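Asks: Following is a predicted model, sequence given first.
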Amino acid sequence: MKDIVIASNNKGKINDFKVIFPEYNIIPIGDLIPGFDVEETGTTFEDNAKLKSEAAAQALNKPVIADDSGLEVFALNGEPGVYSARYAGLEKDDDANIKKVLEQLGDTEDRRAQFVCVVSLSAPNEKTIQFKGTVQGEITLNKIGDEGFGYDPIFYVPDLNKTMAQLQAHEKSEISHRGKAIDQLQRYLKDDN
């Protein structure tokens, strides 16, 4: 089984990668470099994913995958965007973030939103390659479902008549923003071998 190092310590993201990449041994960066953290100073998902994957690839001297992802709510001018994890504060509290989005939206009729994920593959002395996935949905009025993480309980997918938090892990991986980006990465890796 091949190893893939993921430049993340987010348990939800690591689990998503494990479900989507069952044929690989997924290794969180923290298992190899305890306390590894990169300040996300970019203004786009692309910028932040690249910052993380390149720093990790350099530190380990091996290929590394990183992602940056988040929620964009159209009526909020794309917020929380790249600040999704820390929208309500630096402690990265999912419940507080959800509460803030719902408060900001109030009873706004336009509740369209999208999840965005950019996956970045970096290797020493090679150009970083990136893949982007999105999934369209709407923000609910309150939390529904117990699966997933982050904004999943308030992200309703009309085609499935469920929130992301009502989907089982394998269902979510088939339609999610991360699943779509990783699918492109998988195709690239197969073509490259």
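Replies: Alright, I've got the coordinates.
Asks: CA only for contacts and neighbour counts going forward, please
Replies: OK.
Asks: which element is the residue nearest in space to the middle of the chain on?
Replies: Centre of the chain computed as the mean C-alpha position; nearest residue by Cα atoms, centre = their mean is residue 69, 3.6 Å away. Secondary-structure assignment from DSSP states H and E places residue 69 in strand 64-73.
Asks: Could you give the number of residues near residue 61?
Replies: 13 (other Cα atoms under 10 Å).
Asks: Excluding sequence neighbours, find me the nearest residue to it.
Replies: Distances taken as Cα to Cα, 6 or more residues apart in numbering put residue 124 closest to residue 61, at 5.8 Å, once the chain neighbours are dropped.
Asks: Any figure for the gap between the one you found and residue 56?
Replies: When distance is defined by Cα to Cα, to the nearest Å, residue 124 is 10 Å away from residue 56.
Asks: Between those two, tell me which one has more neighbours.
Replies: More crowded of residue 124 and residue 56, by other Cα under 10 Å: residue 56, with 28 against 17.
Asks: and the more buried one, what element?
Replies: helix 45-60.
Asks: I'd say residue 29 and residue 4 touch.
Replies: No. Counting by Cα atoms under 8 Å, residue 29 does not reach residue 4; the two are 9.8 Å apart.
Asks: another structure for you, compare them:
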Amino acid sequence: MPIDPNAPRRLAAGGRVVLASHNRGKLAEFGAVLGAWDITVLLASDLGLPEPDETEDSFAGNARLKALAAAKASMQPSLADDSGFAVDALGGAPGIFSARWAGPEKDFAAAMRRIHHEAAANPDHSAAFVCALCLAWPDGHVVEVERTLRGEWVWPPRGSGGFGYDPMFAPRGSALTFGEMSREAKAAISHRALAIADLAAMVRPL
């Protein structure tokens, strides 16, 4: 019987999922969650899969593009996220270009200096982290979620934990930046944690 592409679909306990990323920081975050479901997580770079160009104009579009590319290349269910830092005073920038602002050297200190330089004159320090997740199967079936965590950007950056823009983002209601929080504290409230919780409700093994 053919699979109904619109039917709900869950991951299989004991199975494998490819994380469509070359970022080992993300592997640690997603691996902890999926490992608890008895699912082995494989990093795309360890399988020799290239990173496709992110040519879409939204977080959701780029996550879908990466997940589908990895699923079709590996013939395994594949999970991708596209996340970024959005500063209200900059019209939502760097947004989907968050990684590109850091350049090929992944110099996020320089990217944070750029945000400060371009937004310092605006009294509005509102900002957000956004995470879009897409889980794709080789046959093209996808499950997608997107969550946003509001807060504000701070200067100078504080803390050495996390990665990317974490040291300059304080979630709403917190005196600490992501860079100052423990991994466990950040994981409990982050934009990625919110998105993973939504995705889990739909695809985690029963």
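Replies: Noted; the coordinates are in hand. The structure displayed is predicted, hence computed values, not measured ones.
Asks: re earlier: what range in structure 2 matches the helix holding residue 56 of structure 1?
Replies: Using TM-score structural alignment, the residues of structure 2 aligned to helix 45-60 of structure 1 are 59-74.
Asks: mean deviation of the matching stretch from structure 1?
Replies: By mean Cα distance after the TM-score superposition for structure 1, the fitted stretch 59-74 of structure 2 averages 0.4 Å away from its aligned residues in structure 1.
Asks: Show me what that stretch is in contact with.
Replies: Where contact means Cα atoms under 8 Å, 6 or more residues apart in numbering, the residues beyond stretch 59-74 of structure 2 that reach it are 18, 20, 44, 49, 51-52, 54-56, 76-83, 96, 130-140, 142, 144-146.
Asks: Just those: which are in strands?
Replies: Using DSSP state E, the members of the contacts of stretch 59-74 of structure 2 that fall in strands are 18, 78-83, 130-136, 142, 144-146.
Asks: and the following helix or strand past the strand holding residue 69 of structure 1 with strand 64-73, angle?
Replies: Toward the C-terminus, strand 64-73 of structure 1 is succeeded by helix 94-105 as the next helix or strand (DSSP H and E). With axes from the mean of the first three to the mean of the last three Cα atoms, to 10 degrees applied, the angle from helix 94-105 of structure 1 to strand 64-73 works out at 40 degrees.
Asks: Over which residues of structure 2 does helix 94-105 of structure 1 lie when aligned?
Replies: By TM-score structural alignment, helix 94-105 of structure 1 lines up with residues 108-119 in structure 2.
Asks: quick one: buried residues of that stretch?
Replies: With burial defined by 16 or more other Cα atoms under 10 Å, the residues of stretch 108-119 of structure 2 counted as buried are 108, 111, 112, 115, 116, 119.
Asks: how many neighbours does residue 59 of structure 1 have?
Replies: Number of residues near residue 59 of structure 1 (other Cα under 10 Å) recorded here: 13.
Asks: can you check residue 47 of structure 2 too?
Replies: Residue 47 of structure 2, neighbours per other Cα under 10 Å, totals 12.
Asks: what does residue 179 of structure 1 align to in structure 2?
Replies: Matched across to structure 2, residue 179 of structure 1 falls on residue 193, judged by TM-score structural alignment.
Asks: you'd agree that match is up against residue 185?
Replies: No. Contact criterion Cα under 8 Å: residue 193 of structure 2 and residue 185 do not qualify, at 10.7 Å.
Asks: Looking at those two, which one has more neighbours?
Replies: Shown here are residue 193 of structure 2 and residue 185; by other Cα under 10 Å, residue 193 has more neighbours (19 against 11).
Asks: which SSE is that one in?
Replies: Assigned by DSSP H and E, residue 193 of structure 2 belongs to helix 191-203.
Asks: sec struct for the residue in structure 1 sticking out farthest from the centre, please.
Replies: No residue in structure 1 sits farther from the centre than residue 107, which is 27.0 Å out by Cα atoms, centre = their mean. The three-state label given to residue 107 of structure 1 by DSSP: H, G, I helix; E, B strand; the rest coil is coil.
Asks: That's all I had, so thanks and see you.
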